[in-house]
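Undergrad: Just to be clear, the model below is a prediction. Sequence and coordinates:
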Amino acid sequence: MKYGTISGLDKPVSRLVLGCADLKDTAVLDAAVDAGVNAFDTAHVYGGSEELLGRWLKGRDLDKLVIETKGCHPTPLRPDRVTPACLVKDVETSLRRLGVECIDLFLLHRDSHHAQAGELVETLNDLKKQGKLRAFGGSNWTAERIQEANDYAAAHDLEPFTVSSPHFGLACQIRDPWGGGAGCVTLTGADREGERAWYRESGTAVLAFSSLARGMLSGKISAADPKRADKLDAAGRRGYDCPENWERLRRAEVLAKEKGCTVAQLSLAWLFHQDMNAYAIFSTGNPARIAANCGALEVALTREECRWLNLEADGR
C-alpha cells in the first residue's frame, strides 16, 4: 500500500479508500485493513453504513484509521440542506453513529446555489475548534466554489477546505448517475481541464468517487459483450454508458493483458498517474477483490499510454 497526506490530518491516508455506501458485512473492512487500506468513506445518507462501521470501529486503534463521512445531502422533504444548521446536526448524528469523538475528514455532500460559502466555512471551523472535525472539504463542489470558500477562509484567518470528492476516473461521467439534478460534479472530460489544472496547482486532495465507473472498469464486463450495458446498474448506465467509455474499456483490456494486470488495476493506475494528490474510492462486497485492487499501485504507465487510454491519442 502507498499513502499520502491531507492537510489538516496528522496521519497518513491510503491511496485506496474503501467505499462503504452499501456496506453489509464487516469482513470487507477486515480485508481492507489486512491489505493496508486504512481509509473508509461513508455518509449521513448511506442508511446503516455509519452504524455498521461504528460497531466495527469499537476497540480499534483510531490513530491508525481514517474515517471520512459526508453530510448536508438534500432529501425529498428538504431539498436544500446545505446550511449551517443542517451541517451541525449531521456532524452530531455522524459522531453518534460512528461512536467517535472526532471525524477525521468531513465533507459537505452536495453544494447549493443558495449556500453562502463563508457561513459554512465559519461553521466548519467552529466544529473543528470543538474537536469534532480534523479536516474538511466538499463533495461535488466545483473548484470555483472551493476557491470561493478558501478565499473567505484566508481573508478571515480560518482553516480552508483541504479535500474534495468529485467523480474522477478513466471513464467520463456523461450524465448525473442518480438523475434528478443531484449535482454530481466530475473532473472528467475535455471541458474540465481547467478544474484538473486547479487541483494540480493547489494540491487539494481528491477523493475520487466511482473511480471504476459503477463497475464498468472493474473487469466484470467485457467491451466485446453485446449485452455489456445490461450488466451495469441504472446509475452506471446513466452516468457512463456511451461509445467513448466502451472504447476506453476496450483499450484498458488490451493494455492490461500486455502488462499482466487486471482491468481494474490498470484503470485505477491511470487515476494515480494524473499528477494530483489523488485517492481512489472503490466499493466491493468481495474481500478478495480488495487486495487485488491494491495491485494498481504497482502498475506503471507512460504519459503516452495514459493519453491513449483516455482517447487523447490514436497510438502509444
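TA: Everything's here; your move. Residues are numbered from 1 along each chain as shown.
Undergrad: When you work out contacts or count neighbours from here on, use the C-alpha atoms and nothing else.
TA: Fine.
Undergrad: Which parts of the stretch 1-150 of the chain are strands?
TA: 3-4, 13-14, 16-19, 39-41, 66-71, 103-108, 133-139 (DSSP state E, counting those that start in this stretch).
Undergrad: try this one side by side with the last:
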Amino acid sequence: MEYATLGRSGLRVSTAGLGTMNFGAPGGCGETEATRIVDAFLEAGGNVIDTADAYTGGEAERIVGRAVRGRRDEVVLATKAFLPQGSGPNDRGLSRAHLTRALEDSLRRLGTDHIDLYQCHHWDDSTPIEETMATLDGFVRSGKVRYIGCSNFTAAQIVEAQWAAQRVGGTPFVSLQPEYSLVARGIEAEILPVCLRHGLGTLVWSPLGGGVLSGRYRSGETPGADTRLGRLMASPIPAARTWAEGFLTESNLAIAGHVADAAAELGVAPAAVALAWVRSRPEVTSVIVGPRTLDQLRGNLAGLELVLPSDVAAHLDEISR
C-alpha cells in the first residue's frame, strides 16, 4: 500500500480508500462480511475508511465503529453530513443547527471522540457558506474534528468555501470527494485544477462507473437482477432508475468494451484495468472502492496495484476523453 499527503495538510492517507455505502444496505453486505472487509483492508495497509450519516440510516456508521474498535488510531475515519436525518425543517443541510447535531450523532454511532475527516456531502444553497465554514472551524477547534472536506462540490463552490474560510478566519477544506472514472471525466475541465490551486486532495468515488466498467453489462441486454444497476432499474423510485440509466448509455458501454478488450489482452479482470487507470491519474490522491464481499475487495486492491502499459493507458485515455 502506498500513501500520499491529503491536499494542503500533513495527513497521510492510503491511495486506496474503503467506501462503506454497502454496509448494512439491501443488496449490500451484513455486519459479519463488512467486518471481514474492514479487517482485510486494514491488514493490507489501507487506512482511509469513508462513510456517511445517510448510509443505511446510520447503520453503516455503527458497523464501522464496531469494526474498528480497539484499533481506532490506525484509521483515518471519514464521514459526511448534509442529507435528511428526519422530517423536521432543520434535519438536513449545512446550517450550524443541523451540522452540530449531525456531528454528535455520528460520533455516537461511530463510538469515537473525534472524526479525522468531516465532509459536507453536498452544497447547501439555503445556508450562507460563511456559517458553514465557521461551524466546521468550531468543530476543529473543539478537537471533535481533525480536518474538513467536501463532496460533490463544483469548482465555483470550492472557491466560495475556501474564500469564506479566509473571511471568517477559519479552517479551509483539504479534500474533495468527486465522482471520477473512465466514463465520468468531467472534473478534469475545472474542478481538478481548482483543487490543485486551493489545496484540496481528491478521494474519488465510483471509479468503476457504477459497475459499468466491471464488464457485467452489455449493449442491448437488460441488467441482471443480481447486479447493482439491475436492482436500481427495478426500483420503484424514479430517481434510482434515472441514475442507473445514466450509466447504461451506449457511449459508456462502448468504453467498457475497450476496457474489457484491454483486460483480455493483459490477462486481468476489466475492473482491474478501470481501477488502474484512475489510480494512475496524478491528480488523484486516493481511490475509494465500495466492495460488497471480501473477494471484491481483494480484486479491487489487486487492480489498484496494477500498472498499465503506457500504450494501453494512452488508448483508454483517448477513447474516453
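TA: Thanks, I have it. Model, not experiment: these values are computed from the prediction.
Undergrad: so what number do they get for TM-score?
TA: Overlay of the two chains. TM-score (TM-score structural alignment, normalised by the length of the first structure): 0.84; 296 aligned residues with a C-alpha RMSD of 2.5 Å.
Undergrad: Put together JSON lines for the strands of the stretch 1-150 of the first structure, with distance to Leu301 of the first structure and mean neighbour count on each row.
TA: Converted to JSON lines, the strands of the stretch 1-150 of the first structure look like this (distance: least, C-alpha to C-alpha, whole Å; neighbours: other C-alpha atoms under 10 Å):
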{"stretch": "strand 3-4", "distance to Leu301 of the first structure": "19", "mean neighbour count": "14"}
{"stretch": "strand 13-14", "distance to Leu301 of the first structure": "20", "mean neighbour count": "22"}
{"stretch": "strand 16-19", "distance to Leu301 of the first structure": "18", "mean neighbour count": "24"}
{"stretch": "strand 39-41", "distance to Leu301 of the first structure": "25", "mean neighbour count": "24"}
{"stretch": "strand 66-71", "distance to Leu301 of the first structure": "28", "mean neighbour count": "24"}
{"stretch": "strand 103-108", "distance to Leu301 of the first structure": "30", "mean neighbour count": "25"}
{"stretch": "strand 133-139", "distance to Leu301 of the first structure": "28", "mean neighbour count": "24"}
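Undergrad: Can you tell me which of those is nearest to Arg250 of the first structure?
TA: strand 16-19 (23.8 Å; C-alpha to C-alpha).
Undergrad: can you give me how far that closest one is from the chain middle?
TA: 8 Å (C-alpha atoms, centre = their mean, to the nearest Å).
Undergrad: what's the average distance of the helix of greatest length in the second structure to the first structure?
TA: Using DSSP state H to define each element, the second structure has its longest helix at helix 250-266. Overlaying the first structure shows helix 250-266 of the second structure at a mean distance of 1.0 Å from the equivalent residues (mean C-alpha distance after the TM-score superposition for the first structure).
Undergrad: So which of the strands of the stretch 1-150 of the first structure is nearest Glu51 of the first structure?
TA: Short answer: strand 66-71, nearest of the strands of the stretch 1-150 of the first structure by C-alpha to C-alpha, at 11.9 Å.
Undergrad: Tyr55 of the second structure and Met21 touch, don't they?
TA: Yes. Using C-alpha atoms under 8 Å, Tyr55 of the second structure is in contact with Met21, at 5.5 Å.
Undergrad: looking at the strands of the stretch 1-150 of the first structure, which is closest to Glu148 of the first structure?
TA: strand 133-139 (12.0 Å).
Undergrad: and the angle for the closest one with strand 103-108?
TA: Per axes from the mean of the first three to the mean of the last three C-alpha atoms, to 10 degrees, the angle that strand 133-139 of the first structure makes with strand 103-108 is 30 degrees.
Undergrad: The second structure: matching residues for strand 133-139 of the first structure?
TA: Counting by TM-score structural alignment, strand 133-139 of the first structure lines up with residues 145-151 of the second structure.
Undergrad: Give me the mean deviation of that stretch from the first structure.
TA: Mean for stretch 145-151 of the second structure is 0.9 Å (mean C-alpha distance after the TM-score superposition for the first structure).
Undergrad: Of Tyr55 and Met21 of the second structure, give the one with the bigger neighbour count.
TA: Met21 (22 against 19; other C-alpha atoms under 10 Å).
Undergrad: Could you pull up the residues touching that one?
TA: 51-52, 55-56, 60, 290 (C-alpha atoms under 8 Å, 6 or more residues apart in numbering).
Undergrad: now Ile255 of the second structure
TA: 182-183, 213, 319-320 are the contacts of Ile255 of the second structure under C-alpha under 8 Å, 6+ apart.
Undergrad: what does it align to in the first structure?
TA: For Ile255 of the second structure, the residue aligned by TM-score structural alignment is Arg248.
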